[in-house]
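# Quick one: sequence plus predicted model below, questions after.
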Amino acid sequence: MNFWHIPWFIFPYLLLIFIFIKWHKKSNKPDLFFKLAYGSFFYLFLYLGVIEAQNKSYFFLVPLLFFVFFSSVYSRQKARLINGFLFNLFIGTFGIYLLYNFFITYDVIVFALLFLVGIFVAIVGLFGFVGLMVLFYWNALVVIRRESHSLANLLTLILAILMTAWLIYDSMIAKMLPNWASLLLSILPVIFSYFIFTFLNFLSASILYQFNRPSYDQDFIIVLGAGLVHGAEVSPLLANRIKRAIDFYYEQRKHTRHLVKLVMSGGQGPDEKVAEAVAMKEYALQRGIQAEDILIESNSTTTFENMKYSKEIIDQSEVKNPKVIFSSNNYHIFRAGIFAKMAHLKAEGIGAKTAFYYLPNAFLREFIAIIAMKRKLHFTFVGILATLLLLSAIVSQMFVL
């Protein structure tokens, strides 16, 4: 491996990063991370293309095309499940390409990238299925101690039990069954594997959405409501949503002085003394937001209605072609973005932090809701898989007879 050209790769890159950050600070735009990520990927592809071209090979174009395709789809609509699939497809293709590149170039920088990927894969491999199962049991105990015992808060426990059952079946029971019975019972693990695959795509898409950084020229910030404590008090979860919106409110005033209004969105539940939006407004007033900068939407009972009814209020304003964002908890903004599109509201989300122990259950709950939104598509595909396995079991039994 040759080391002489490493400075020619590192120093220009660091210089370009330094110049870009200096320029970006003057622009008062918050989307630094994505621009750095995109620029870094294209710089890396340029480098890989140059060293590969010396061997008269141009396979770097394959992952590059996957990256461009993902980027074009993602830029048009960030809240789409397909974004996670395309990103994972790019990462997989890029990993295979790095292996190919190293075997034809023996480049030290490519080796370093493979080494970092190898460490990650090794950690995941060591943690493995059993480690993940133990983690879910631990998380379930923490959630049970700190939160209510509702079904939504027991999802990691249910998943851990299912994983335990799968492990017992695969290691003990499957070996004792005839071939046709194993094929028949494999329907459940195959379905489980399909939903794991879909969950990984959802998780990637949702994590990508966390890096959304809207520009400081917004006209409205919709704050999505959540349940109140004792029927009238803002809960810690809801408080984080409001604080995130207030932070952006002050950041925009600092950077551009562009006026922005908060739309508090949330109706009154059967166990609540006041509408969520009213309690949210009071919370914001106590933190220095002027009353004239707060609008109330108090009819919604779902996230879709949050978007729909807030859009009606925004449409009644005098602002032409208003720029809108919404604030919710980080695990929720991806699905909320889908509802915004369904309500014909052009808006992107900013996420408030959530307690780490709460995230596994929260993301599982969001995933179940995403599956429910497209349940016909997913269960049709699952039905096809189950039918194929059932036919295989029947054919296997016929040959035995």
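Nice, I can see it.

# okay, CA-based contacts and neighbour counts for the rest of this
Will do.

# show me where the chain has helices.
6-27, 32-53, 61-76, 81-105, 108-146, 155-168, 179-185, 187-210, 236-255, 276-285, 303-315, 333-342, 359-373, 375-400 (DSSP state H).

# Would you convert those into JSON lines that also reports distance to Gly225 and mean neighbour count?
JSON lines is the format used below for these (distance: least, C-alpha to C-alpha, whole Å; neighbours: other C-alpha atoms under 10 Å):
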{"stretch": "helix 6-27", "distance to Gly225": "33", "mean neighbour count": "12"}
{"stretch": "helix 32-53", "distance to Gly225": "29", "mean neighbour count": "15"}
{"stretch": "helix 61-76", "distance to Gly225": "27", "mean neighbour count": "15"}
{"stretch": "helix 81-105", "distance to Gly225": "24", "mean neighbour count": "18"}
{"stretch": "helix 108-146", "distance to Gly225": "22", "mean neighbour count": "15"}
{"stretch": "helix 155-168", "distance to Gly225": "23", "mean neighbour count": "17"}
{"stretch": "helix 179-185", "distance to Gly225": "44", "mean neighbour count": "17"}
{"stretch": "helix 187-210", "distance to Gly225": "19", "mean neighbour count": "18"}
{"stretch": "helix 236-255", "distance to Gly225": "7", "mean neighbour count": "18"}
{"stretch": "helix 276-285", "distance to Gly225": "6", "mean neighbour count": "21"}
{"stretch": "helix 303-315", "distance to Gly225": "8", "mean neighbour count": "20"}
{"stretch": "helix 333-342", "distance to Gly225": "12", "mean neighbour count": "22"}
{"stretch": "helix 359-373", "distance to Gly225": "16", "mean neighbour count": "17"}
{"stretch": "helix 375-400", "distance to Gly225": "26", "mean neighbour count": "14"}
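
# Put this next to the previous one:
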Amino acid sequence: MAAFALPALFFLALCVSAFKDRRRFSNAVLFGLTLLTFSAALLYQVTALPGWAALTIIGLAFAAPTLGTMAIAAFLIANGMTMVRKEGTSPATLLSLLAGLGIFGLIALLIVVPMFHSPVLNGMAATLTLVAAYVSFLFLCFLGYAFLYGRIRVRGDVDHVVMLGSGLVGGDRVPPLLASRLRKGQEIYVAQLARGSRPPVLLTSGGKGSDEQVAEARAMADWLIAEGVPQEHIAVEDRSRTTEENMLFSKEIMRSAVPGYRCVVVTNNFHAFRAAMMARKAGVNGQVVGAPTARYFLPSATLREFVAVFWEHRAVNLSICGALVAVGALATLTVR
């Protein structure tokens, strides 16, 4: 049982950290380390099984990641082609396609490089694999914890439901992606009323873009009023241009209305965990919930969110990647 001491420690650290604040990225890393060390502990216990059973489990343990990686790469390429067909070509829409091609490219590299019998090429391939493994681990941490965070339900009374803007169609119309956020906010509003609570204020947040005729917040408020929400239960924050500003300017309005406010922030599900980290950074007192998104859009959107989170923590991430490259270079020189 000593093999499970390390995963138990990571799990305890995760519980303590999540209890303090569920919106930390460190929670995602602790979640990933818990699963990784727990899996390693289970494999260690395999030695107690009969030989045939141990070999079968070990074989599956190594075959599943390989086959799974290839399946994920194929899925990303297929999804990337769907994104290009439906959304056009842009860096954001090409992410899943490029990720899938990158995975297959790395697999091909690991197959071809040993054929040249070059210590330098082998070292470079090994170093690239180390960096890819680190980034992949972080992505799986992000994906797994974001999924868990998205399952958290709204509990208790809230004073405000903040809905983040995402751009208008034709300069003044609410698109389907934004409408899903508004419906989610309206659902929370109705649920609060059903509890017999004081009606929360629906706070629409979003400024006027250069290609828009009205502020996003104004168009969102008009959409809610058309859906039957009383105008006196709606507030508008129409200055923000970024998610960070959404949080900061909305916080000002909420604190002015209710100094000890509690809120829920609504965005789309792929954006919920990153928005929660931004809410924590801005000092917003509340959780973030996600509205449904078209399935074909999720892979690229999730990859985009991860890239943004990775870059927001670039000091740590680039330092670790640099250290891995240095270790790989030193090992290559030593072998030569």
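That came through fine. These numbers were taken from a predicted model, which means no experiment stands behind them.

# re earlier: can you redo the helices of structure 1 as CSV, where the extra columns are distance to Glu348 of structure 1?
Formatted as CSV, the helices of structure 1 follow (distance: least, C-alpha to C-alpha, whole Å):
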stretch, distance to Glu348 of structure 1
helix 6-27, 21
helix 32-53, 15
helix 61-76, 12
helix 81-105, 15
helix 108-146, 30
helix 155-168, 28
helix 179-185, 43
helix 187-210, 9
helix 236-255, 13
helix 276-285, 20
helix 303-315, 11
helix 333-342, 6
helix 359-373, 17
helix 375-400, 25
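
# Indicate which one of these is closest to Gln218 of structure 1.
helix 236-255 (8.0 Å; C-alpha to C-alpha).

# ok now the closest one, how far from the chain's centre?
The chain centre lies 21 Å from the centre of helix 236-255 of structure 1; the measure is C-alpha atoms, centre = their mean, to the nearest Å.

# repeat for stretch 288-305 of structure 1
26 Å.

# I would like the residues contacting it, please.
224, 246, 260-269, 275-278, 281, 285, 306, 309-310, 313, 336, 339-340, 342-343 (C-alpha atoms under 8 Å, 6 or more residues apart in numbering).

# Would you check the span in structure 2 matched by it?
Using TM-score structural alignment, stretch 288-305 of structure 1 corresponds to residues 228-245 of structure 2.

# Give me the distance between the spatially closest residue to Met307 of structure 1 that is not a sequence neighbour and Asn201 of structure 1.
Closest residue to Met307 of structure 1 apart from its sequence neighbours, by C-alpha to C-alpha, 6 or more residues apart in numbering: Ala340 at 5.5 Å. Per C-alpha to C-alpha, to the nearest Å, Ala340 of structure 1 is found 20 Å from Asn201 of structure 1.

# Kindly report the same for Ser265 of structure 1.
Taking C-alpha to C-alpha, one finds Ser265 of structure 1 at 30 Å from Asn201 of structure 1.

# What of Ile104 of structure 1?
Separation of Ile104 of structure 1 from Asn201 of structure 1 (C-alpha to C-alpha): 32 Å.

# same deal with Phe70 of structure 1?
From Phe70 of structure 1 over to Asn201 of structure 1 (counting by C-alpha to C-alpha), the distance is 13 Å.

# Common neighbours of those two, please.
Asn83.

# my guess is Ala226 of structure 1 meets Pro236, correct?
No. Shown here, Ala226 of structure 1 and Pro236 do not form a contact pair, counting by C-alpha atoms under 8 Å, at 10.0 Å.

# need the contact list for Glu97 of structure 2.
I think there's a mix-up here, since residue 97 of structure 2 is Leu and not Glu. So, once contact is read as C-alpha under 8 Å, 6+ apart, Leu97 of structure 2 ends up touching Leu76, Ile77, Ala78, Asn79, Gly80, Met81.

# What's the match for the fifth one in structure 1?
In structure 1, the position corresponding to Gly80 of structure 2 is occupied by Ala140, as judged by TM-score structural alignment.

# And for that match, nearest residue in space, chain neighbours not counted?
Leu157 (5.1 Å).

# Please tell me how far the equivalent of Thr380 of structure 1 over in structure 2 sits from Val131 of structure 2.
Residue mapping for Thr380 of structure 1 onto structure 2 gives Ser319, with TM-score structural alignment as the criterion. Distance, Ser319 of structure 2 to Val131 of structure 2, using C-alpha to C-alpha: 11 Å.

# count of neighbours near the aligned partner of Leu224 of structure 1 in structure 2?
Aligned counterpart of Leu224 of structure 1 in structure 2: Leu164 (TM-score structural alignment). By the measure other C-alpha atoms under 10 Å, the count of residues near Leu164 of structure 2 is 28.

# How about the contacts made by Val62 of structure 1?
Counted by C-alpha under 8 Å, 6+ apart, Val62 of structure 1 has contacts Thr93.

# redo that, cut-off 10 Å
When contacts are counted by C-alpha atoms under 10 Å, 6 or more residues apart in numbering, Val62 of structure 1 is found next to Phe90, Thr93, Phe94, Tyr97.

# can you redo those residues as CSV with distance to Gly39 of structure 1?
Listed next are these as CSV, based on distance: C-alpha to C-alpha, whole Å:
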residue, distance to Gly39 of structure 1
Phe90, 16
Thr93, 19
Phe94, 16
Tyr97, 19
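
# Mind telling me what Gly185 of structure 2 corresponds to in structure 1?
Gly185 of structure 2 maps onto Ala245 in structure 1, by TM-score structural alignment.

# My error: substitute Val120 of structure 2 in the last question.
Per TM-score structural alignment, Val120 of structure 2 is aligned with Trp180.
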